[in-house]
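Q: For reference, the sequence and a predicted model appear below.
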Amino acid sequence: MTSPSDRIRPARGVPRRLTDLAEAFDLRTTGALPTDATVGAVASDNRAVASGDLFVALPGTRAHGADFAADAVSRGARAVLTDDAGAARAARLGVPVLVAPDPRLVLGPVAAWVHGEPAGALRTFGVTGTNGKTTTTYQLDHLLRALGHTAGLVGTVETRAGDRVLASRLTTPEAPDLQALLAAMVEDGVSALTMEVSSHAIAMHRVDGVVYDVAGFTNLSQDHLDFHGDLPTYFAAKAELFTPARSRRGVVVVDDAWGERMAATASVPVETVRTPGAAGTDGGATADWTVSDVATHGTGSAFTLTHRDGRSLRTSTSLPGGFNVANAALAVVMVLAAGVPFDEVTAALAAGDGLSARVPGRMEVVGPGGDGDPRVVVDFAHNTEALELALAALRPTTQGRLAVVFGATGDRDPGKRPAMGAAAVAGADVVWVTDDDPHDEDPGKVRAEVLAGAEAARAAAQDAGRTVVVREVAPRGDAVRRAVLDAAADDTVLVAGRGHETVQEVAGVDLELDDRHEARAGLRARAERTATA
């Protein structure tokens, strides 16, 4: 639910005349517009309307937004923008009604216009891809701050505008909320914005009205097919970000065929990045930027980034795994693509201890290990490839067994469930299958589909002489605590799938659940067990 309290708005909006709005977007009106009628912001959710807003009533699958226009007007909406069907319902509300053939297509541009095109006053970076969006945006934010920017951040974990911080409800906010947020950032003196741009946001026009200075692509693998239908359609949604309507330049990681395809099909200038061991289809052809000399240190890695013209820098990331090296390299090249001089970026990386941003719920070490306790790591990995990568990143630094606690989301892309189970068995020694967010689906059914893949892979591993333990435990909190209690001191426990999330949805009920808190509870229980032994 959206409410005024979960929106960041500028404190001082500049009212825009409705007559100018109608002319700018060729909007039809149901009657003459008062010449002095103005609006100061835009809302498409009647519950979020504030005095002076333009309420945009969108057609929906279950109801029309115009059915809520009366409530919006009672909350202070000064005008309604809708389609022909909505105009008939809003005609008697006593406020001006503007009409567009498809109001969703103009929602973002109208909101941007009302707020004075705030994105144009910021240096903007948008990151898309299946995995790594959050980490890359935090690394970008870290580097931009080291360069002296007052930075804004919009993503899965949180939204920051100056000193104002909100937990995020969506990876990418709805268009009116986003434009209001950008206007607030400009008002707060923010100079650079980093955003996660989800495929849903592109397909549903949430980022319409923003043209990013630099767009970045991490990777693509099976996810969100319940929404997109198939991988080519999923790819096409992300590829829209690399068109002149949405960005000016792009940076693409070409470590696989999807990245190569993105670089080849982009209609804006693109620079490419390749990391060691890339599984591309072109035999490892040279990219514009290549990563080499990767050296693990602690939980992170140092690496060298070299341009085809010979420029080179050495820096590091504090996060483990080759995929985080790719995310870090992408962040660096995106800043360079924005026109920041190479020497300035090199100096900022040195001053900022490389890319050492802490990313909530992304390979977050909850328990470092030692003193008889296992290492415990919480990560957002919620699809097959992310789970494979997270386990592969932790294996080299795990002396004992590697355990994983995970589940699959209900009402979402059931085709990936057996594959996730198989990936867990391939990468771990102990597999704890539990619930993620069941939503309205039977949790036992979801677990059974994951277990089918896990048990088939376990039997194959057994035939090959490798023993993997597979256990089913629910609810999730019990599974996390049991995995931590079961682990030996030299083991690693990866709790995967939810990362920073603190609410689990079960049959329409929101339950408090934070994997980090459950892991710490398991570590406390270990301490109590040791004390009473």
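A: Now that the structure is in, tell me what you want to look at.

Q: make it CA atoms for all contacts and neighbour counts henceforth
A: Noted.

Q: tell me which strands and helices the longest helix belonging to the chain is in contact with?
A: When the chain is scanned for its longest helix (criterion: DSSP state H), the result is helix 443-463. In terms of contacts (3 or more Cα pairs under 8 Å, 6 or more residues apart in numbering; DSSP states H and E), helix 443-463 is packed against helix 417-427, strand 430-433, strand 469-472.

Q: Between helix 443-463 and the longest one, find me the angle.
A: Going back to what we said before, that points to helix 417-427. Interaxial angle, helix 417-427 versus helix 443-463 (axes from the mean of the first three to the mean of the last three Cα atoms, to 10 degrees): 40 degrees.

Q: hold the first one in mind and look at this next one:
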Amino acid sequence: MDTKKLIQKLSSKISGISSNSKHIKPGYAFICLSEKSQEFIPEAIRLGAKFVITKSCSIAKNNKIIICSDPHELYHVLSSKLHNKHPNFIAAVTGTNGKTSVVDFCRQIWNLLAYKAASIGTLGTFVNQQLLYKNSLTTPDALKLHQILSELYDEQVQYLCLEASSHGIDQKRINSIIIKAAAFTNLSHDHLDYHHNMALYFSAKKKLFSHLVACDGYSILNMDTAEYTQLKKITKSSNVITYGTNKGDIQLLNFNSNKEGHHIKIKIYNTIYEKFFPILGQFQIYNLMCAIGIIIASNIKYKDLPIEKLVAPKGRMEKINDFIIIDYSHTPDALKNTLMSLKLHKYSNKIILVFGCGGNRDIQKRKIMGKIASQYTIKTVITDDNPRNEDPSKIRKDILSHCHNAIEVPNRKEAIKYAIEQAISHNYIVLITGKGHEDYQIIGNNIVNFNDEIIAKSIINQLYK
């Protein structure tokens, strides 16, 4: 059935929707968003589904089953109709690296300027400084997202910045949202298990600018990326804010780094700001400029920007002590930037790195990350990340074959302990990457408690008893 006609038919005949059969109640429509979810159609019908919407169906015919050419389109539209409230200003950030920091900086700045603000992304859903929800996805599924937006409206949140992942854009999770500002950070190797190649990966991200941002909205673009010209050309927003080291609306004029952060000199239109930015990582200066672009797009009035009061997002270049740093970097570009930043911040050139790669994900990046680790560290400890249902030893082998200075310690806790002991003995800096804020490890079908920060602090306490 035609999607538009189906939306009209269902809007007045259902009491709710879900893409999870376990959440179906009498009167609901069960939306199959993947071929695998068709396995749960009998369960949804048993629980009282009034309709089942699917792209195709191999089970026995049932008058409740409706074939729809685009279940994702139907799902986001019905989600927005069932939960139609939202904050007045919504910004979306896409890019391979930096999304989490940008949305976090935006929320912090709005909050410091006395506005009620929220962020949605990898770290969860935050209102001001309070965690409202932990998110299982960087960009929540359409129904959950619109439920959150309605709740934020009820909480009188005025400004929201959310992460728009390539998966989220491709699966139309944000298509029914009025996006008043769309921002781009950068593009590098990631998610090729899903998108297959870089062209398709970038194509998904481009949709935020070519299809989703409001016509009278803003596009915030990084002038220092190869993608800038193309994004500026295709964006449908009538306003563009540029940032970078080139002459643009927000321009980094100079910076000087130390172990606590950066002294930065930034020109915003015709005003020059000299500030201390208390967050590690040169790449975070770019994320800050992107966030400033979004703040400008939100049309709030400010006399000054409270840059010196910002704190690092959880698990992003997070200092545990003077020689241990934790970072989420799990892409080749992020890992390289993080390692280079430690040297920029006058830390020892002797870095011992602890990292692994996730299972059932893009395998191409493993050898690239192995080479980067070999190039920028004195020693690398290859361990398990989230192996999921893949053989952990194979993942480690894929990395080890391209990392000549590495040793293999499968158990992540033991790997961290080894690195810390080596650092104490040889005056190394320990960098633990890949998991950042995560408080779990996915091994097979099991999710076990694991947090790099807690483990590192526990080991330090034991060693210094």
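A: Sure thing, it's come through. Keep in mind it's a predicted model, so treat the numbers as computed, not measured.

Q: And the TM-score, once the two are fitted together?
A: The TM-score (TM-score structural alignment, normalised by the length of the second structure) is 0.90; 457 aligned residues with a Cα RMSD of 2.8 Å.

Q: before we move on, the earlier item: list the buried residues of the longest helix of the first structure.
A: By 16 or more other Cα atoms under 10 Å, the buried positions in helix 443-463 of the first structure come out as 443, 446-455, 457-458.

Q: Turn the helices and strands packed on helix 443-463 of the first structure into TSV, columns for distance to residue 497 of the first structure and mean neighbour count.
A: TSV is the format used below for those (distance: least, Cα to Cα, whole Å; neighbours: other Cα atoms under 10 Å):
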stretch	distance to residue 497 of the first structure	mean neighbour count
helix 417-427	11	25
strand 430-433	11	25
strand 469-472	16	17
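
Q: Nearest to residue 521 of the first structure, out of those?
A: Nearest of these to residue 521 of the first structure, taken as Cα to Cα: strand 430-433 at 17.2 Å.

Q: and that closest one, how far from the second structure on average?
A: Per the superposition on the second structure, strand 430-433 of the first structure and its aligned residues are separated by 1.3 Å on average (mean Cα distance after the TM-score superposition for the first structure).

Q: other SSEs contacting that strand?
A: For strand 430-433 of the first structure, the elements it packs on are strand 402-406, helix 443-463, strand 469-472, helix 476-486, judged by 3+ Cα pairs under 8 Å, 6+ apart.

Q: Output the ones you listed in CSV, with distance to residue 51 of the first structure appended to each entry.
A: Output for these, formatted as CSV (distance: least, Cα to Cα, whole Å):
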stretch, distance to residue 51 of the first structure
strand 402-406, 45
helix 443-463, 44
strand 469-472, 52
helix 476-486, 44
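
Q: Figure out which of those is closest to residue 191 of the first structure.
A: Among these, strand 402-406 comes nearest to residue 191 of the first structure, with 39.2 Å by Cα to Cα.

Q: equivalent range in the second structure for that closest one?
A: Matched against the second structure by TM-score structural alignment, strand 402-406 of the first structure falls on residues 351-355.

Q: number of nearby residues for the residue mapped onto residue 503 of the first structure from the second structure?
A: By TM-score structural alignment, residue 503 of the first structure lines up with residue 440 in the second structure. Using other Cα atoms under 10 Å, residue 440 of the second structure has 16 neighbouring residues.

Q: quick one: contacts for residue 440 of the second structure?
A: 447, 448, 449, 450, 451 (Cα atoms under 8 Å, 6 or more residues apart in numbering).

Q: so, if you compare those residues, which one comes nearest to residue 142 of the second structure?
A: For these, the closest approach to residue 142 of the second structure (Cα to Cα) belongs to residue 447, at 24.7 Å.

Q: Assign that closest one to helix, strand or coil.
A: Following DSSP: H, G, I helix; E, B strand; the rest coil, we place residue 447 of the second structure in the strand state.

Q: where's the residue lying closest to it once chain neighbours are set aside relative to residue 383 of the second structure, distance?
A: Residue nearest to residue 447 of the second structure in three dimensions, not counting chain neighbours: residue 441, with 5.7 Å by Cα to Cα, 6 or more residues apart in numbering. As defined by Cα to Cα, to the nearest Å, residue 441 of the second structure lies at a distance of 12 Å from residue 383 of the second structure.

Q: Looking at those two, which has the bigger crowd around it?
A: Neighbour count, other Cα under 10 Å: between residue 441 of the second structure and residue 383, residue 383 has more, with 25 against 19.

Q: Trace the more buried one over to the first structure, please.
A: Alignment note (TM-score structural alignment): residue 383 of the second structure maps to residue 434 of the first structure.

Q: hang on, isn't that match packed against residue 410?
A: No. Look at residue 434 of the first structure against residue 410 with Cα atoms under 8 Å: they stay out of range, at 11.9 Å.

Q: Against residue 294 of the first structure, how distant is residue 273 of the first structure?
A: According to Cα to Cα, residue 273 of the first structure and residue 294 of the first structure sit 15 Å apart.

Q: Looking at the two, which is more packed in?
A: More crowded of residue 273 of the first structure and residue 294, by other Cα under 10 Å: residue 273, with 25 against 18.

Q: Quick one: classify that one as helix, strand or coil.
A: Going by three-state DSSP: residue 273 of the first structure is strand.

Q: Who are the contact partners of it?
A: Counting by Cα under 8 Å, 6+ apart, residue 273 of the first structure has contacts 251-255, 287-291, 329-330, 333.

Q: just checking, residue 119 of the second structure is part of a strand?
A: Yes. Checked against three-state DSSP, residue 119 of the second structure lies within a strand.

Q: Next up, the contacts around the residue mapped onto it from the first structure.
A: The equivalent of residue 119 of the second structure in the first structure is residue 153 (alignment by TM-score structural alignment). Contact analysis of residue 153 of the first structure by Cα under 8 Å, 6+ apart lists 137, 138, 141, 159, 160, 161, 193, 194, 195.

Q: Could you check how many residues crowd around the nearest residue to the match of residue 383 of the second structure once chain neighbours are set aside?
A: Using Cα to Cα, 6+ apart and skipping residues adjacent in sequence, the residue nearest residue 434 of the first structure is residue 407, 4.9 Å away. Number of residues near residue 407 of the first structure (other Cα under 10 Å) recorded here: 29.

Q: burial count for residue 271 of the second structure?
A: 8.

Q: on that earlier part again, ok, which of the helices and strands packed on strand 430-433 of the first structure comes nearest residue 427 of the first structure?
A: Judging these by Cα to Cα, what sits closest to residue 427 of the first structure is strand 402-406, at 8.0 Å.
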